[in-house]
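In: Sequence first, then the predicted structure:
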Amino acid sequence: MTAAVGAAGGGGGGMPVGAVAAGSSQAAGAGEAAGRVSNVQRIQQKKAQVRAWPRDKKLEKLAIYSSCWADEKCKCNGWKNPSPPAHPARPDTPQPAAPPSQPCRSCTHTLGDHVSHLESAGDDDLDRLLSIVVDVENLFICVHREEDPDTKQVYSYLFRRLRKCILQVSPPTVEGPLGTPPFERPSIFKGVTNFVLHKFNHLQQKDFQMMSDLAKMFLHCLNHWRLETPSARRAHTTPEESSAYKVNYTRWLCFSYVPQLCDSLPHHETTAIFGRTFLRAVFHTLRKQLLDKFRAEKDKMPAEKKLLLLNHFPRFLSMLEEEVYSNTSPIWDADYRPQLPPHLHNQAAERGNTAARGEFERLSVQPGDGHYTTVSLSSATTRRQRIDDRGEKREGDDLSDSICGKRIKIETEDLGEETVAEVVATITDPRKMIGPEVLFSENAARDEAAKLEERKGNIEFHVIGNSLTQKVSKQTMLWLIGLQNVFSHQLPRMPKDYITRLVFDPKHCTLALIKENRPIGGICFRMFAAQGFTEIVFCAVTSNEQVKGYGTHMMNHLKDYHVKNNVLHFLTFADEFAIGYFKKQGFSKDIQLSRAVYQGYIKDYEGATLMGCELNPNIVYTEFTAVIRRQKEIIKKLIERRQSEIRKVHPGLTCFRDGVREIPIESIPGIREAGWKDPGTPSRASRSPSHEQQDPEYLHSMLKTLLCNVKSHAAAWPFQVPVDPNEVPDYY
């Protein structure tokens, strides 16, 4: 490893200038903030210098971090200069590039063999990789200079992760048991926003604006505040609190703090990905440090600012503290709808009337007295577009696509827009689509009849639940009582008082299927938003309403509801009679979530099977079957069009009469004209083996994971230990 790029001297707390430094939370003053800005500027300056290098110098730098491609047996994972200078020059001093023929000190293969996969890469791709290199070398310095063991471990993990991203030519991501942001819902940002609207919506515009500014300042301070290390907090917290804090501290380092300096990593604001649990853990320390800092600098403040920070801000923090630690505060309720102050009503109305083009809202608040405990669901009819906050695709998503075919693409034949338009017009024209399968399809989707009834208004779907903090409407209570009766009749093995307790538990919600204003089915569930999954507790439809597709359509509504709330995993314990139903709904015994994520959260049932389902955020599940059917019809019509274009009829094969046992497929007359392609011929996507397929580290990691999964499988116990010949003499 070479010297760290951008590390040109010592910074505050013993950390190098230009390297990441996460130390004690006591350093929260202006000097530290200025130091962090200075570090960021130095790193960006170094990256600008690297981007200005000539191409051969860039390739030499990347060769240090690239595996050897000379042959498959070579295990070298980085080119090493055979004759390094005795006195290395300063990082910003230009040095001549080594020639591509220069051999590696480790494997003796040339520098060019280590970067042969980058020959066709553009300058933008090389610059992205070099940006990761700068971050890797800064993290290398941090690993060796950091004294706190918890922080050092995180730096080491991020260093290895970025190092592997360079080897595999892939965009940097943080993976593993930490999960993916956001980790709690509602977020701190949402909670503080609700707090301002909840407590100050009665104020005049000027006073309300002042409180809004204080809230923005608090959120800004939290986004730029450095947490205490877990070891520093361990002395004055319980073991359980210390363990939970260490997880959040690690998440904060990986997703919020380090990415501010190492911009190769995706960055998330602290207030956007953490919620109430995180804020409770840090609030007292943050409040004390902020107020101490303001009091220490009061002599330098103008009078207006002093009044704001020393009089109004402490009162603001005291009121916020009450809501943070209160178990009954409504601002942390995911369904909380605060009342806007009068001067914001007009602005909200204008925004509501000018929704973004292409936007489709599938969740709407049910009007009435009990609107806060009832949410109506409607089927979606438009595709969701996945774009980032800027409305455009994020830079770096296709980094590996343009280098050495990292991701294998399927070679497809483009169809003209006119051709597709004609086919779509044909399959949607009832005069051209004739035959019994149009009206009486044998392969009609299970939920087709239910969807038709919903369109006619015969059935409705509502997400309802009890509440201890809000008034619950009489209609909602009647529906909950009806659902309790449905579950009790359809699930006779479950104790009635147990069903009642969960249905009316404020932490549980129920998707109710309503027909003629009474519930005929439902799914009772509990959402663990911070863990990223939902537990399905009860699922039932009245016996005389079964085999109508209601169960499938109800589950699809539940999936769409969870996609909207960004909770993409279902877990449930299914008895022997329910396993078949859940399999049809996409559930599997192969759980995609780590056991540590859900253990201790869900209810365990004796004799039941744990099943899981992972949701795809790009799918509208209530329209899924219709989309698939339409796609099949389009493909069928395209095949028919292609067949009609092939007018030549070839005679049958006669070679088999002469005793020939087999012939090559390509020798069949007309086979190539019909569109057949030799599967053995490498396509554009497969001519260059992907880097992942050739990387020994990747293969070792993948096979090791597979082996661990096989060993831990419930059915693997007979194969864990060889058969004892003393017990079974004739086995061998």
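Out: Looks like it arrived, so ask away.
In: drop to CA atoms for contacts and neighbour counts, all remaining ones
Out: Will do.
In: So what's the residue count around the closest residue to Leu219 other than its chain neighbours?
Out: Of all residues not flanking Leu219 in the chain, Thr271 sits nearest, at 6.6 Å (Cα to Cα, 6 or more residues apart in numbering). Neighbours of Thr271 under the rule other Cα atoms under 10 Å: 22.
In: structure B:
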Amino acid sequence: MAESGAVAQGSPAVGAAGSAPAAPGVAGAEGSGAAVGSARIALKKAQLRSSPRAKKLEKLAVYSSCKVRTGSSSASGALVIFVVHSLLLLACTLPDIYCECSQLLRKCILQMGRPAVEALESPPFEKPSIEQGVNNFVQYKFSHLPSKERQTIVELAKMFLNQINYWQLETPSQRRQRVPTDDVAGYKINYTRWLCYCNVPQFCDSLPRYEATQIFGRTLLRSVFTVMRKQLLEQKRKSSEPSSHEDTKKARVIGDIPMELINEVMSTITDPTAMLGPETSLLSAHSARDEAARIEERRGVIEFHVIGNSLNQKPNKKILMWLVGLQNVFSHQLPRMPKEYITRLVFDPKHKTLSLIKDGRVIGGICFRMFPSQGFTEIVFCAVTSNEQVKGYGTHLMNHLKEYHIKHEILNFLTYADEYAIGYFKKQGFSKDIKVPKAKYVGYIKDYEGATLMGCELNPSIPYTEFSVIIKKQKEIIKKLIERKQAQIRKVYPGLSCFKEGVRQIPIESIPGIRETGWKPSHQNAWPFMEPVKKNEAPGYYQVIRFPMDLKTMSERLKSRYYTTRKLFMADMQRIFTNCREYNPPESEYYKCANLLEKFFYTKIKEAGLIDK
């Protein structure tokens, strides 16, 4: 292929009109345009095929006379050789490919035959094929594995074959530059065969199309495997890399504390020499509920294991002992539940249990059943043995269960809680507000008389087992920031004496020193309107909004005594809400903030008696 028409080597081919595909996983502008072009061609063909016979003959009549200026009976053979010769010379930019296909199809119309590219032999070109070789390899190496693991290997093999079938081969000229010592002549023949039988038929469906893995064998696999493996691993590495800090952090809010100060405080609270104090092995009164359990897990005192019974594998003695221990814990802690019922569910292969192990014995667990197709998990039993309660084990158990489900991409819990368990589940984030649609769980979960259905929606961004540690660190940061701010305030103000004179209340901002501390009142929905809209954050905003307004501009106008009448002030405030609703869609957060702040504004205006109620 000529360099002008070459695509990036090793990128998956797109079933479009031969255009350079976008990078794997990215719908590039070129790739999307090619897809549109391919769809347009397919639509045109479908319309022509559905036309009456007379219309079809009228279309074909344009090409029915021989356009090859030769009296030789070998004209058709020369044409085929010309097509193959052109491809072998790699004079196949997109227009060239279209031209050769057009001539080949014209010849087929003249001869009333099916299109076929000759002089390249007929597929398959090698035996065994790539597909057969991979299947033989899987059967030979992995046939001894259990059915579930073997099926995973089979799926991986299918993915590998699919990658080869849709892989865009590098041109011989690109290969010559990459591997100068390689046998380019052999690769050129295979490349031409791939072009004629696999690539071009993707967008020219009049030509017979074959899967590359079914017509090629070891030779092509060896020539493409190295570069394909390298680029797939590179693609996987890039996709697995976490986003940069700049990409993942939230947008800074106006009035945020400088990052330099945050970093300085962070270095202080994480430095043992800077946080001096009495050493103690006891937890503070303000420690999180799961702090003790987390420390014990870190020391290896307790362990967490997701276990379950299996009918496909030989039972593990330790697992069976743990299941019996769980059955005993649930039976003792849930006396109103029939023991036979507990045993049946604990040993049911469809149910799993997150078990809490201490000193080699079971002291608690959560029995659950996952419904991946419905998007939720039912929590059936949850208990910790009585002499190990009030140690944070229950909270830590639930946090481990949440992280387990986040890994398996199930983000909803449902459970029926009795009157004694409702308090526990509320502390773990459960509520009576069920997020799962009723049609998803009716008929799936077990209903219990006298119990309350509760649900919990998980946030995949939260590390639940470390959540309380993160909150604690945030509190320490805020505490240190407050201490630093207080240290900066040098002036001491006298106490308030107005209350001795009978005054019942005064505005907060009138307290001496309040404004100097940096205090400023702000409504929770006022954040989008604090400053003028930046052009780079809202493209085209100032083309849509002719008279922009914001709270900072209003504050400046207020200080400069611009508002000589009440109507001027209210007009500017109303303009903020109107502009927001005009530029943003109704479902946006900004639109909702405008509505809520407008309601609050007019409530305050009415309370002040500035407008009629």
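Out: Happy to help now that I have it. Here the structure is a predicted model, which means the values were calculated and not measured.
In: so what number do they get for TM-score?
Out: The TM-score (TM-score structural alignment, normalised by the length of structure 2) is 0.50; 373 aligned residues with a Cα RMSD of 5.1 Å.
In: Provide the aligned range in structure 2 for the helix or strand harbouring the residue nearest to Leu219 of structure 1.
Out: Thr271 of structure 1 is part of helix 270-273, with elements assigned from DSSP states H and E. Using TM-score structural alignment, helix 270-273 of structure 1 lines up with nothing in structure 2.
In: List the buried residues for the following helix or strand past that helix?
Out: Of the helices and strands lying after helix 270-273 of structure 1 in sequence (DSSP H and E), the nearest is helix 276-296. Neighbour-count burial for helix 276-296 of structure 1, counted by 16 or more other Cα atoms under 10 Å, picks out Arg276, Thr277, Phe278, Leu279, Ala281, Phe283, Leu286, Arg287, Gln289, Leu290, Leu291, Phe294.
In: Quickly note the distance from the residue lying closest to the third one once chain neighbours are set aside to Asn565 of structure 1.
Out: Counting by Cα to Cα, 6+ apart, Phe278 of structure 1 lies nearest to Asn248, which is 7.0 Å off, once chain neighbours are set aside. Asn248 of structure 1 sits 22 Å away from Asn565 of structure 1, going by Cα to Cα, to the nearest Å.
In: Show me which of those two is the more surrounded one.
Out: The residue with more neighbours, out of Asn248 of structure 1 and Asn565, is Asn248; 20 against 14, by other Cα under 10 Å.
In: which SS class is the residue nearest to Phe278 of structure 1?
Out: helix (DSSP: H, G, I helix; E, B strand; the rest coil).
In: same thing with the one 10 residues further on?
Out: Under the three-state scheme (three-state DSSP), Val258 of structure 1 adopts helix.
In: What's the local residue count around it?
Out: Look at Val258 of structure 1: counted by other Cα under 10 Å, it has 24 neighbours.
In: just Thr219 of structure 2 next, same as before
Out: Thr219 of structure 2: 15 surrounding residues under other Cα under 10 Å.
In: same check, this time on the one 5 residues further on
Out: Here the number of neighbours of Val224 of structure 2 (other Cα under 10 Å) works out to 18.
In: roughly how far apart are the residue nearest to Phe278 of structure 1 and Ala450 of structure 1?
Out: According to Cα to Cα, Asn248 of structure 1 and Ala450 of structure 1 sit 44 Å apart.
In: Likewise for Leu363 of structure 1?
Out: 19 Å.
In: what about the longest strand in structure 2?
Out: Secondary structure of structure 2 read by DSSP state E shows that its longest strand is strand 361-371.
In: ok, and the closest non-adjacent residue to Asp678 of structure 1?
Out: Distances taken as Cα to Cα, 6+ apart place Glu666 nearest to Asp678 of structure 1, at 7.4 Å, with adjacent residues excluded.
In: And for Thr415 of structure 2?
Out: For Thr415 of structure 2, ignoring the flanking residues on the chain, the nearest one in space by Cα to Cα, 6+ apart is Ile379 at 5.1 Å.
In: so the one you found makes contact with Gly365?
Out: No - between Ile379 of structure 2 and Gly365 there is no contact under Cα atoms under 8 Å: 10.8 Å.
In: between the two, which one's more packed in?
Out: Taking other Cα under 10 Å, Ile379 of structure 2 and Gly365 do not tie; Gly365 has more neighbours (30 against 22).
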